[in-house]
Structures are given as structure tokens and as C-alpha cells.
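Structural data only, the sequence is not supplied:
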């Protein structure tokens, strides 16, 4: 009699193991789906935003925490239960699940387990054991393990395969979209400077202008991505450049009076600061002419100031002395 019951218990045990194995398979699928989906999500976010260390740190620990929770809940816990570590499914609970798949044996299976419990309490022992033996024999042909179908887990693959395929495609087609933001997320406390899609070159030889003169600033853009427009930023004002040719822009500053401090803005990028030094215009403050006459004239040498209107005899020697300000 006991042997028939032991066979029933072993069949229930195989069902329980298969049940947790199925839960484990499902957990692995969900873990891969969540792991890859959120990995793609945060790497895409970081790829386009170049977020601050504070944001990257929050993203990193949120991602790690989420995956640890899912790993524990969907993989480690079913794995423990599979190896009978901690509280696991009882025989009556297993019988209820089997009964959902085989309704015709549900009541008989649960009743058999309940009768066995009563027999342990020595309640009409012989009668109960005879009833248990009869019921267990009738349950032998029922394949309990068929109540668990691994193939039902296939429906969850639709959540894991698409993000996994997308990750593989990106790694093959454009690995930098994955590797670059991943490195920044791993080193989430470090500062990273966003690389520029183009560079600026000032074409002017000297960043100097004479006071009250016009000055034309010419800039060349070099890179794979060309900006649609360019602006000079000074005193919170944005002034557009004029496009001269492909990649060449210019802006004329009229009648400069003081040093000009500015930056150049193109798309979402700012270059500078730059400065144009304004030099005072040179002026003549005074000049004089020293005249040395030849001996035959018997005239004394003379000095004239601030005039260039004079008549001298042939053979005279004239020396000009010019006094200026702000000459270079």
C-alpha cells in the first residue's frame, strides 16, 4: 500500500521540479528582455544627450538595481525552489495546479493526500489505507508532468528577441552607438566633453583693428556636419554671419571704437571667447622743419613749426621732425 503512495509522491515531486524549471526558463526570458531593453534605452539616451555625471550615476544605479530585483525574483528564487531551498510548493498546492490541467482527477488527488494526512493521525487506519491505496492506483496512469508545458514559455520570447536582435544589429553596424555611451555610464562619476561635429578656423591673420575702422571677421567651418547658420554672440545679442561660400562665413563690424569680446555660436555649440583688439588711430601732434642755408646766402638757419609752406634758396638742407601719438 505504502509503495503506491510513494509512487504518487514521486510523481508529484517530478511535477514540482518541472514546474519550477518552467518558471526558471520564463524568468530567464524576462530577465534578458528587461536587461537588453533598458540597456538599449539608457545607452540611447546617453548617446544623444551626453548627460551630466549626476544623471549618469542615477541611471547606472537604477539600471543595476532593477536588474538585481528581477534576477532575484525571476531566476534566483525559482532556482532555490527547484533545489528545495527554503519554502517550496506543497503537495496539495501541486495537486490543485495539476487539477487545473486534469480536472477529472483533481478531487481524487486532493482527497488522497488529505486521507493520507488523516491516516497519520491513526483515524480508522486500515480503512483509510485501503482507500488511499485504491485511489493512488487509479492515479498512476495520469502523467502529472504534462501539466507543465515548456512550450508555453515561447510566447514570452517576443519580448526578448526583438531588443536582442536590435542590440546585435547595432553592435555590427555601428558599435560606437553602444560602446561609447556604455563607457560613460560605467565611468558615471567622470566628466566627459562632447566631441564637436565640426571645427572653426579664424581666417584673419590678425585680430586687431584701427579705431573707427570697419573690421571683417572671416571664419571657416571644417567637419562632416556643416551648420545651417552661424552667429556672433556679444553682450547677450546674437548677430548672424553672412555666408560667403561653402563652409566660409563673414561678419563686418562697423566703426569699432573699443575692444570687441565675443563668441561664435553654430547649431548648439559655442566657440570662444575671442577678442579683437582695437588700436587708437595714429595722429600727428606736431612737426617742425629745420632749414640750413648755404653759405653764399649769408642767411641764418631757421626752424618752422607746423607749416610746410616756405621758400628756400637752392642748396638749402631741410630736416623734418614729426611728433606723433599712437603709432606702432
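Looks like it arrived, so ask away. As the structure is a computational prediction, the values presented were derived from the model and not from experiment.

When you work out contacts or count neighbours from here on, use the C-alpha atoms and nothing else.
OK.

quick one, helices of the stretch 151-300 of the chain?
Secondary structure of the stretch 151-300 of the chain, counting by DSSP state H, counting those that start in this stretch: helices at 157-173, 176-186.

got those as a markdown table, with distance to residue 87 and mean neighbour count columns?
Conversion of these to a markdown table gives the following (distance: least, CA to CA, whole Å; neighbours: other CA atoms under 10 Å):
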| stretch | distance to residue 87 | mean neighbour count |
| --- | --- | --- |
| helix 157-173 | 29 | 14 |
| helix 176-186 | 37 | 17 |
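
dropping in the other structure now:
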């Protein structure tokens, strides 16, 4: 039964390689889906400036999705490689091998079925030995083609191209600021103002008794229709001089 034992060893080697292949595929898919989902999460927070309740939901949903992907794509194949969880049995493995090597499909399956039902029958033992000898040269591990994982590589590269593009364009704060707000989801953050005022005067020194014209310009994506200034507990409208510029004359 030496040849038969070798066949069983080769089947176990095939099963390990099968799950090693699943691990490689899982790593690539985890990098693709997991990192893309991280980018999606950060973009949602960047554009919406969510409140703490919504941000906490976004955070925990992210954790659940990432853990699910990590366990499914990485942990499960690893524990099956080391036999910590039941994976393919020899019969299931033989069917996969048979799809790759059609000439051995029936022999391999028949040999395993005979081995399950043998009761020291010399005829059955002889039949198993014969089939084992015929199957010995077949490289079962070749039924797993690791190179097929190349098709998943392009998906894993996509999120890293997005990160690289954001970094090159100098907008890395899109990710860093959003990540900080998502992680500290209980903290209240206020979105930045759509514009701010820049004083255009070279000097703010005023000569007593002389009129002074304050000139300001709005910088940002929004130009207000009206601008007020508070002076001596009173509010006054600034004159709109166009192109986002305003002025007020103190006399």
C-alpha cells in the first residue's frame, strides 16, 4: 500500500496548495475591496461632514465590512491550510483534480471509494495498488494554477493608484483629515467657512481727523451678496465694489 499512501500524501499537498491559492486570491481581493471601501468611507466624510451619530455609524460599518472581508478572504484559507478547520476532503479534491486531468478522474475517485470499503480483501487491495501505481506519476499539484490570480492583481492596484493620485496632487488631507474625523467619531467637527476676508489695505494706521477706507476681499468658493461690519456696537453694510471686494469708509 506504499503507492496508495503516496497518493494520499499528494492529495494532501494538493489541498494545501488549493487553499494557498485561495489565500493569494483573498489577499488581492481584500486589498482591492477593502482599500476601496476605506477610500469610499473617507470620501463620504470629506464631502458630507457628518454629525457624530452618522459618523459613528460610518465607522462601525467600516469595521464590520473590513473584518468580514479579512476573515473570509484571509483567515479562513489560513486555518484550512493548517488543518484547523475542515476543508476539502480527498473525494472533493479528487473531483477537482479530475477536472484538470480527465484521464485520471474515474481512477482516482474509484480508488478512494474502494479504500473506504475495503475489509482486508486481497482483491480490493490489489486493485487499489494497481490504480495507485498508475496514478503515481500524475502531478496533482499542477491542477492548481497560481498564475490565474494575475487577473485579480489589476483590481488590487486600482485603490493604490487613487492614493497615489491624491498624494501627487497635494490633496492628501482629503484622507488624513477625514480619517481623523471618522476615528474620533464622538467629537464634534465644524466644516470650514466657505470663504474668509483678506484685508487689502497696506496699513491700518489712521490719521486723526482723516477719513479711512477699509478694503477687504473675500477668498473662497463663495462670494457673499452683502457684508456687514460691527463698529461701536452698530452694524454697517460695506460697499460692494465687485469681484468679491468690499469697502467701508470711516469718516
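Alright, I've got the coordinates. What you see is a predicted model, and the numbers here were worked out from it, not measured in a lab.

So what's the residue count around residue 261 of structure 1?
14 (other CA atoms under 10 Å).

Apart from its chain neighbours, what residue comes closest to it?
Counting by CA to CA, 6 or more residues apart in numbering, the nearest residue to residue 261 of structure 1 once its immediate chain neighbours are dropped is residue 275, at 4.4 Å.

Please name the residues that touch the aligned partner of residue 186 of structure 1 in structure 2.
Under the alignment by TM-score structural alignment, residue 186 of structure 1 pairs with residue 183 in structure 2. Contacts for residue 183 of structure 2 (CA atoms under 8 Å, 6 or more residues apart in numbering) come out as residue 59.

Identify whichever of the helices of the stretch 151-300 of structure 1 lies nearest to residue 137 of structure 1.
Closest to residue 137 of structure 1 of the helices of the stretch 151-300 of structure 1 is helix 157-173 (CA to CA; 39.6 Å).

tell me the angle that closest one makes with helix 176-186.
100 degrees (axes from the mean of the first three to the mean of the last three CA atoms, to 10 degrees).

could you say what helices and strands helix 157-173 of structure 1 packs with?
helix 2-49, helix 176-186 (3 or more CA pairs under 8 Å, 6 or more residues apart in numbering; DSSP states H and E).

Quick check: closest non-adjacent residue to the most centrally placed residue in structure 1.
Nearest to the mean C-alpha position of structure 1, by CA atoms, centre = their mean, lies residue 46 at 0.7 Å. Using CA to CA, 6+ apart and skipping residues adjacent in sequence, the residue nearest residue 46 of structure 1 is residue 181, 5.6 Å away.

Residue 49 is in contact with that neighbour, correct?
No - Residue 181 of structure 1 is beyond contact range of residue 49, at 9.8 Å (criterion: CA atoms under 8 Å).

How many neighbouring residues does the spatially closest residue to residue 16 of structure 2 that is not a sequence neighbour have?
Distances taken as CA to CA, 6+ apart put residue 81 closest to residue 16 of structure 2, at 5.1 Å, once the chain neighbours are dropped. Residues within reach of residue 81 of structure 2, counting by other CA under 10 Å, total 22.

quick one: what's aligned to residue 81 of structure 2 in structure 1?
Taking TM-score structural alignment, residue 81 of structure 2 has residue 82 as its aligned residue in structure 1.

how far away is that match from residue 17 of structure 1?
Applying CA to CA, to the nearest Å, the value for residue 82 of structure 1 to residue 17 of structure 1 is 6 Å.

ok, back up a step: what distance do you get for the residue nearest to residue 261 of structure 1 to residue 260 of structure 1?
Between residue 275 of structure 1 and residue 260 of structure 1 the computed distance is 5 Å (CA to CA).

Please identify which of those two sits among more neighbours.
Between residue 275 of structure 1 and residue 260, counted using other CA under 10 Å, the more crowded position is residue 260 (16 against 13).

Residue 321 of structure 1 versus the residue nearest to residue 46 of structure 1, what's the distance?
Distance from residue 181 of structure 1 to residue 321 of structure 1, by CA to CA: 70 Å.
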